[in-house]
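Asker: Structure for this input, please:
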Amino acid sequence: MKEKVVVITGALGVLCRVLAVGLAEKGYKIALLARKMDEAEELASKITASGGTAFAFKADVLKKTTLEEARLQINEKLGSCDILINGAGGNHPSGTTSNSYLSEEDLSNDNENLTTFFDLDTKGIQYVFDLNFLGTLLPTQIFAKDMIGKQGCSVLNISSMSSFSPLTKIPAYSGAKAAVSNFTQWLAVHFSKAGIRVNAIAPGFFLTNQNRNLLLTESGDLTQRGHDIINQTPMKRFGQPEDLLGITLFLCDDASSFVTGVIIPVDGGFNAFSGV
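Answerer: Take a look at the predicted model:
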């Protein structure tokens, strides 16, 4: 593992930060890809101070030239990529409806803050699909080339449990993550003869900067949506970023050398629960 280079996109996200630190503790060399270099370098310094190896590289997952530049820098400083974690992703407010269900009264409501299905913005929806799907495809095009001909290489995508069953209010995000899961399976087959495994993890509800206001009130109590989620989660809690580390280590390790094309839920049983 000490010789393996892990490239992580979206490295400054709440979940990927923990993955970067955890992988570095196990001896992997970490390449942090992000747009905000100050924060990325701070994280790299933290990892290095703890005895790990990490460097920050500036890149935008939707701009191929920046990914190519980052690849050259990584190859020079750390060596070629062995494992790619496609962690960049997210939602956008203009691809989200205000209510879970459409009512006839919504169509005559003058509240400018109310967003129905008919108000969804095309640009916002396209942004969500670009960030999640193209933001997974483009880095894979750039970094998977360096994996061909080597042993123990893999791609790990970050999907979502909303890819199995779409969540209310977020049609763009649910659809985009379903595309990521489908692409994971397609790519696993496509790369199977080249010795590259491709898998995905599908996190359930984890508290992140993007969803905290949707799940918790300012006082820290559960919102109605937060209550609905916990009631649907057999383990009765939100996920902690550390909950993703074990499955990530497994899928990156040669212990999973015959595992490819799977999307593994990490959701406290949310996807398995029928509600009764």
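Asker: For the rest of this, base every contact and every neighbour count on C-alpha atoms.
Answerer: Will do.
Asker: Tally up the residues packed near F57, please.
Answerer: 24 (other C-alpha atoms under 10 Å).
Asker: one more to put side by side:
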Amino acid sequence: MSLFDLTGKTAVITGAGRGLGKAVALGLAEAGANVALVTNSTPADDLKQEITALGRKAITIQANVGDQSQLPGIITQTLEQLGRIDILVNNAGIIRRTPAADHTFEDWQEVLDVNLNAVFTLCQLAGREMIAQGSGKIINIASMLSFQGGINVPGYTASKHAIAGLTKALGNEWAAKGVQVNAIAPGYMSTDNTEALREDPVRSRQILDRIPAGRWGELCDMKGPAVFLASSASDYMNGHVLCVDGGWMNR
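Answerer: The predicted structure follows:
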């Protein structure tokens, strides 16, 4: 199990205050990592206490990742308070549901700023630190809509297709420098982003009928894949988009 041991590593997780980000942060801490919890408006004090109770260090950083001017501070604060960056998880994301013909440019831009532009900048900033130290793990959160078109979410779909491409591009450049860049594509998970779908009895049934596992994903389903991609167990993986979807993509 030493392959999965993250003791002494430091991880930065965006969107860590709730949902998938919270689960990933806790999973990495349970595997031994110290963590920087990046949140916008959602408090992470309870999560910080839960992590410190495990004997790990945890800090909270408030930042709107959609604002480029706030991104360097995430890296600076982590280095100042935790000393290094070994793992970056780009989890923060937003979605705007509007038919394409009515999708405003403001919604389009806001989604891309959070889901794509912030990811590139944080990869670049953290990547420089990782390249200098000769090691690092970057995990971008993709989506089933990195492969499919979806309905009424053109901005989100464009951003998640781009995340898959960016993950591969950075993997190509940084593999030989000791930095692994991969992505997780969650399937239909029980989160705020899917609340509208889960509350729609017709759409929810359509989705469940296609998932071989027969259920929506739970937050804890993200822990194992995240630890795997953050640890030495995945040292020969680069540019891969790992589907955690109950089998959705097989159908």
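Asker: Can you pull the TM-score for these?
Answerer: Superposed pair, TM-score by TM-score structural alignment, normalised by the length of structure 2: 0.92. Supporting alignment: 246 aligned residues with a C-alpha RMSD of 1.6 Å.
Asker: chain center to stretch 153-171 of structure 2, what's the gap?
Answerer: 12 Å (C-alpha atoms, centre = their mean, to the nearest Å).
Asker: what's it aligned against in structure 1?
Answerer: Mapped onto structure 1 using TM-score structural alignment, stretch 153-171 of structure 2 spans residues 170-188.
Asker: Buried residues in that stretch, which are they?
Answerer: Buried residues in stretch 170-188 of structure 1, counting neighbours by 16 or more other C-alpha atoms under 10 Å, are found at 170-185, 187-188.
Asker: swap in stretch 153-168 of structure 1?
Answerer: 153-164, 166.
Asker: contacts for that stretch?
Answerer: Residues outside stretch 153-168 of structure 1 that contact it (C-alpha atoms under 8 Å, 6 or more residues apart in numbering) are 82-87, 100-101, 136, 140, 144, 147, 173-181, 184, 195-204, 251-252, 263, 265, 267, 271.
Asker: Go again with 6 Å.
Answerer: If you take C-alpha atoms under 6 Å, 6 or more residues apart in numbering as the criterion, stretch 153-168 of structure 1 is touched by 82-87, 100, 147, 174, 177-178, 180, 196-204.
Asker: Look at that stretch and report the distance between its end residues.
Answerer: 36 Å (C-alpha to C-alpha, to the nearest Å).
Asker: Please apply the same query to stretch 212-225 of structure 2.
Answerer: Stretch 212-225 of structure 2 end-to-end distance (C-alpha to C-alpha) = 19 Å.
Asker: again with stretch 203-218 of structure 2
Answerer: Stretch 203-218 of structure 2: ends 18 Å apart by C-alpha to C-alpha.
Asker: Now tell me what touches it from outside.
Answerer: So stretch 203-218 of structure 2 is contacted by Y188, M189, S190, L197, R198, G246, G247, W248 (C-alpha under 6 Å, 6+ apart).
Asker: so where in structure 1 does it end up aligned?
Answerer: The aligned range for stretch 203-218 of structure 2 is 225-240, by TM-score structural alignment.
Asker: buried sites along that stretch?
Answerer: In stretch 225-240 of structure 1, counting by 16+ other C-alpha under 10 Å, buried: G226, I229, I230, Q232, T233, P234, R237, F238, G239.
Asker: mind putting these in a markdown table, secondary structure and distance to A54 of structure 1 included?
Answerer: Below are the buried residues of stretch 225-240 of structure 1 laid out as a markdown table (DSSP: H, G, I helix; E, B strand; the rest coil; distance: C-alpha to C-alpha, whole Å):
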| residue | secondary structure | distance to A54 of structure 1 |
| --- | --- | --- |
| G226 | helix | 36 |
| I229 | helix | 36 |
| I230 | helix | 36 |
| Q232 | helix | 38 |
| T233 | coil | 36 |
| P234 | coil | 37 |
| R237 | coil | 32 |
| F238 | coil | 29 |
| G239 | strand | 26 |
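Asker: Just the closest of those to A24 of structure 1, please.
Answerer: Among the buried residues of stretch 225-240 of structure 1, G239 lies closest to A24 of structure 1 (C-alpha to C-alpha), at 21.6 Å.
Asker: how near is the closest one to K36 of structure 1?
Answerer: 26 Å.
Asker: Nearest residue to the middle of structure 2?
Answerer: N91 (2.6 Å; C-alpha atoms, centre = their mean).
Asker: what sits against that one?
Answerer: N91 of structure 2 sits in contact with T14, G15, G21, I141, where contact means C-alpha under 6 Å, 6+ apart.
Asker: Run those residues past structure 1 and keep the common ones.
Answerer: For the contacts of N91 of structure 2, the subset whose aligned partners also touch in structure 1 (both residues aligned by TM-score structural alignment, their matches' C-alpha atoms under 6 Å) is T14, G15, I141.
Asker: among those residues, which are in helices?
Answerer: Nothing among those maps onto helices, per DSSP state H.
Asker: Those residues into CSV, with extra columns for distance to G224 of structure 2?
Answerer: CSV is the format used below for those (distance: C-alpha to C-alpha, whole Å):
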residue, distance to G224 of structure 2
T14, 18
G15, 18
I141, 14
